[in-house]
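Peer 1: generate a structure from the sequence data that follows.
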Amino acid sequence: MGCTSCATGANGQPKGCKNNGTCGTDGCNKLTVFDWLSNMSLPENMEPFSAVEVRFKNGRKLFFQNPENLSLSIGDIVATEASPGHDIGIVTLTGELVRVQMKKKKQPTNLEELPKIYRKATQKDIDVWQKVRDRETDMQKRSREIAMGLGLQMKISDVEFQGDGSKVIFYYTAEDRVDFRQLIKDFARTFNTRIEMKQVGFRQEAARLGGIGSCGRELCCSTWLTDFRSVNTSAARYQQLSLNPQKLAGQCGKLKCCLNYELDTYLEALETFPKTDIKLKTEKGSASCQKIDIFKGSLWYAYDKDGMNWHELKSDRVNEIIALNNKGKSVASLEEYIEETVVSQDKVFNNVVGQDSLTRFDQPKRSKNKKRRNKNRNKNKKRNTRNNA
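Peer 2: The predicted structure is shown next:
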């Protein structure tokens, strides 16, 4: 969802307001919160909640108190309390809905414990902020060179300057624990500023970079997904998916988040299915489960002595056999419980657009010049025969 003043440029970045995802209208960011309480008036004798939600780079959001009761609205650029100095951010939410967001994120709603908003950002604050932001790309390249020179197994994915330029946050990803004490010393010596290292997960990095998934659409984490739940290989097993890491892994190298979307539906459907490790006892011998189909509600069983021949049974019929086996009874054979399904012989190909020949492109087209030549030859032959007569 883009704001009205944004458009896509040649390099894929937004243009129009030219803020590259941090526009003042706040419509081209997935972390936008719709204030559905903005048109509602508060009850009598109730003061408005003075906390404000402010967004910074990389989707970082924090809550601040407004001790001076500044008139703030969504999209305002404010100077906030930081350690040390101050930071510059964009207001994303005000009013009573901030209290709801704080409870949702399990943060204390005591305003005295929150950092303060100093003022609305002046033009000088914005100029300093934009100036230090322009240095982030070059600083990221230089920091990667220093990290590679030290031989550290880490990747610096992004750099964020504090609004007043007094501190730099380096976001990095790493498989194992990294000893970056020497790295911080080299950074402080090279960039001459305060350094802070912050590790992010591979999913968060993929969400920031974005991309196109195997489904052909934009990544969920970069468009609408804000919370990252753990995904296990058991989710693929319940959905009868092949355990191929190349197909199950996303661009972050972890299991795809979409494996959890339909997992609850599969688990609910599997409640009516018998356990696959239970063998069916028949007079012909015991039979083991070979395959299940959740959509059809069918299971395929094969005798232990004849494993090549599979018999399709419905889940309710299998439950009947298991109930009899639990009572100490055995059925005659699996063939007695097979339900024959009549497959309708529908027409596979329908003439929808008036072209019912599937081999119409197999014959090469004859050129119009050849047709004209043949007509001329026929006319000449007729003339010659008349003249000879």
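Peer 1: going forward, measure contacts and count neighbours with C-alpha atoms only.
Peer 2: Noted.
Peer 1: so residue 136 versus residue 194, what's the distance?
Peer 2: Residue 136 is 14 Å from residue 194, where distance means Cα to Cα, to the nearest Å.
Peer 1: residue closest to the middle of the protein?
Peer 2: The chain has residue 220 as the residue nearest its centroid, 2.1 Å off, counting by Cα atoms, centre = their mean.
Peer 1: please list all residues in contact with it.
Peer 2: By Cα atoms under 8 Å, 6 or more residues apart in numbering, the residues touching residue 220 are residue 207.
Peer 1: quick one, strands of the stretch 51-200 of the chain?
Peer 2: If DSSP state E, counting those that start in this stretch is used as the criterion, the strands of the stretch 51-200 of the chain fall at 51-55, 61-65, 77-81, 86-94, 117-120, 155-161, 167-173, 194-199.
Peer 1: those strands into CSV, with extra columns for distance to residue 268 and mean neighbour count?
Peer 2: Listed next are these as CSV, based on distance: least, Cα to Cα, whole Å; neighbours: other Cα atoms under 10 Å:
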stretch, distance to residue 268, mean neighbour count
strand 51-55, 39, 24
strand 61-65, 37, 20
strand 77-81, 48, 22
strand 86-94, 38, 24
strand 117-120, 49, 19
strand 155-161, 40, 21
strand 167-173, 37, 19
strand 194-199, 38, 14
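Peer 1: residue 255 is nearest to which of those?
Peer 2: Closest approach to residue 255 among the strands of the stretch 51-200 of the chain is made by strand 167-173 (17.0 Å; Cα to Cα).
Peer 1: all helices for the protein, in order.
Peer 2: With DSSP state H as the definition, the chain shows helices at residue ranges 97-104, 123-133, 136-149, 181-191, 202-209, 220-223, 233-238, 245-248, 263-270, 315-326, 368-388.
Peer 1: helices or strands up against the third one?
Peer 2: In this structure, helix 136-149 packs against strand 155-161, helix 181-191, with contacts taken as 3 or more Cα pairs under 8 Å, 6 or more residues apart in numbering; DSSP states H and E.
Peer 1: for residue 120, find the nearest of these.
Peer 2: strand 155-161 (18.9 Å).
Peer 1: other SSEs contacting that closest one?
Peer 2: Applying 3+ Cα pairs under 8 Å, 6+ apart, one finds that strand 155-161 makes contact with helix 123-133, helix 136-149, strand 167-173.
Peer 1: this one as well, want them side by side:
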Amino acid sequence: MPQIIEVSFKGNRRGYYLADGQDIRANQAVVVEAERGEDLGRVTATGAIAARKCAGCVTSCAPAPPERRVLRPARREDLERAQQLRSDEPRVRRLTREKVLRHGLKMKVSEAEWQFDRNKLTIYFTAERRVDFRELVRDLARTFRTRIELKQIGVRDEAALLGGVGRCGRELCCSTWLRELQPVSLQLAKDQRLSLNPAQISGVCGRLMSCLVFEHELYVEARKKFPREGKTLATARGKERVVSVDIFRELVVLKDEEGVRRTVTLADLKQEVAQHGGSEAWRPPPASDGSRAGDGKGGTR
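Peer 2: A predicted model of the protein is given here:
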């Protein structure tokens, strides 16, 4: 029975293929069927894992079983040919940018990608508005003598395509292992008590960093144990208002009616409130749903 294989290409582009009776392993280079011809990519998942990912994929692949097949494991000559194509892509980008300027189009050429058999050349670009590039396509087709596809992408996709290094000093998540870019909202940073300075929470693409999503649920769950900031509680010292909380050290800063502040542990505060305010006085804030405020300008990497 043919197994489903996930194959990744340049810029995190991926597809799902059937491998019939072939010994295919993860991280192996393979030649696969393309829309018109052949393409070369690297296996990123096989068997049950690839099948589940294909069935659950809603953005980069169709949920139906794949129709295209793995033709063969890449041979030495295939890899050499692929390397030659990669080496030619900087020249393609340069010529394409020159033609964009010549045609007076307001678009930024991000990357170029040859299909393995040179039957198609894909040009990735970003633009603030819709661009009429029909004349440019005809010009490029005459120059490179192949089928041209111009593909407009967003700034987050551009960062994933080009790669780079984030504020953490590591390679961008979106260009290495993060396959699906989720919406990221400013509420995620607020829930985690992060600085709202755009320079500190934005990635190289200028959008909010994708990693704001990674630990958000942990912060929300931990925050449920604490009283809401601004809430007034009955404690051993009378009426005190919650100024701030520290979920890592489980500390709460309180301020009484005379403006005197003190820091108390969460456990001690619970005990004081239970003794002087009753169990009903302790009501942690509701969990915040950071995804509700998504603005479509979320993260990167």
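Peer 1: out of the helices and strands packed on helix 136-149 of the first structure, which gets nearest to residue 296 of the first structure?
Peer 2: Comparing these against residue 296 of the first structure with Cα to Cα, the closest turns out to be strand 155-161 (46.3 Å).
Peer 1: what is the corresponding segment of the second structure for the closest one?
Peer 2: Across the second structure, the stretch matching strand 155-161 of the first structure (TM-score structural alignment) is residues 108-114.
Peer 1: quick one: the matching stretch to the first structure mean distance?
Peer 2: Superposed on the first structure, stretch 108-114 of the second structure shows a mean distance to its aligned partners of 1.4 Å (mean Cα distance after the TM-score superposition for the first structure).
Peer 1: ok, and what's touching that stretch?
Peer 2: 10, 85-86, 89-90, 92-93, 96-97, 120-127, 158, 161-162.
Peer 1: any idea how far stretch 319-326 of the first structure is from the chain center?
Peer 2: Its chain's C-alpha centre and that of stretch 319-326 of the first structure lie 44 Å apart, by Cα atoms, centre = their mean, to the nearest Å.
Peer 1: mind listing what's buried in that stretch?
Peer 2: By 16 or more other Cα atoms under 10 Å, the buried positions in stretch 319-326 of the first structure come out as 319, 321, 322, 325.
Peer 1: thought the third one was touching residue 280?
Peer 2: This means residue 322 of the first structure. Yes: between residue 322 of the first structure and residue 280 there is a contact under Cα atoms under 8 Å: 6.6 Å.
Peer 1: coming back round to it: deepest-packed of the helices and strands packed on strand 155-161 of the first structure, please.
Peer 2: strand 167-173 (a mean of 19; mean count of other Cα atoms under 10 Å).
Peer 1: what is that one packed up against?
Peer 2: Contacts defined by 3+ Cα pairs under 8 Å, 6+ apart place strand 167-173 of the first structure against strand 155-161, strand 194-199.
Peer 1: would you tell me which of those strands gets closest to residue 65 of the first structure?
Peer 2: strand 155-161 (22.5 Å).
Peer 1: relative orientation of that closest one and helix 202-209 in degrees?
Peer 2: Counting by axes from the mean of the first three to the mean of the last three Cα atoms, to 10 degrees, strand 155-161 of the first structure lies at 60 degrees to helix 202-209.
Peer 1: strand 155-161 of the first structure vs strand 167-173, what angle?
Peer 2: Counting by the same axes, to 10 degrees, strand 155-161 of the first structure lies at 160 degrees to strand 167-173.
Peer 1: figure out how far strand 155-161 of the first structure is from the centre of its chain.
Peer 2: 22 Å.
Peer 1: now swap in stretch 303-312 of the first structure and tell me
Peer 2: Relative to the centre of its chain, stretch 303-312 of the first structure is centred 42 Å away, using Cα atoms, centre = their mean.
Peer 1: can you give me the buried ones in it?
Peer 2: 303, 310, 311, 312.
Peer 1: and the aligned partner of the second one in the second structure, how close does it get to residue 240 of the second structure?
Peer 2: Meaning residue 310 of the first structure. Matched by TM-score structural alignment, residue 310 of the first structure corresponds to residue 261 in the second structure. The gap separating residue 261 of the second structure from residue 240 of the second structure is 9 Å, by Cα to Cα.
Peer 1: shared neighbours of those two, anything?
Peer 2: Taking Cα under 8 Å, 6+ apart as the contact rule, residue 261 of the second structure and residue 240 both touch 254, 255.
Peer 1: just to revisit the earlier point, can you pick out the most distant pair from the buried residues of stretch 319-326 of the first structure?
Peer 2: Distance extremes for these: the farthest pair is 319 and 325 at 9.8 Å, using Cα to Cα.
Peer 1: can you tell me how far the closest residue to residue 48 of the second structure other than its chain neighbours is from residue 34 of the second structure?
Peer 2: Excluding the flanking residues, the one nearest residue 48 of the second structure by Cα to Cα, 6 or more residues apart in numbering is residue 4, at 7.7 Å. From residue 4 of the second structure across to residue 34 of the second structure, the span is 16 Å (Cα to Cα).
Peer 1: what's the neighbour count on the counterpart of residue 214 of the first structure in the second structure?
Peer 2: Aligned counterpart of residue 214 of the first structure in the second structure: residue 167 (TM-score structural alignment). Other residues near residue 167 of the second structure come to 15 when the count uses other Cα atoms under 10 Å.
Peer 1: tell me who's in contact with residue 167 of the second structure.
Peer 2: Residue 167 of the second structure neighbours (Cα under 8 Å, 6+ apart): residue 203.
Peer 1: nearest to residue 122 of the first structure among the helices and strands packed on helix 136-149 of the first structure would be which one?
Peer 2: With Cα to Cα, the closest approach to residue 122 of the first structure among these belongs to strand 155-161: 17.9 Å.
Peer 1: so for residue 91 of the first structure, which of the helices of the first structure sits nearest?
Peer 2: helix 97-104 (11.2 Å).
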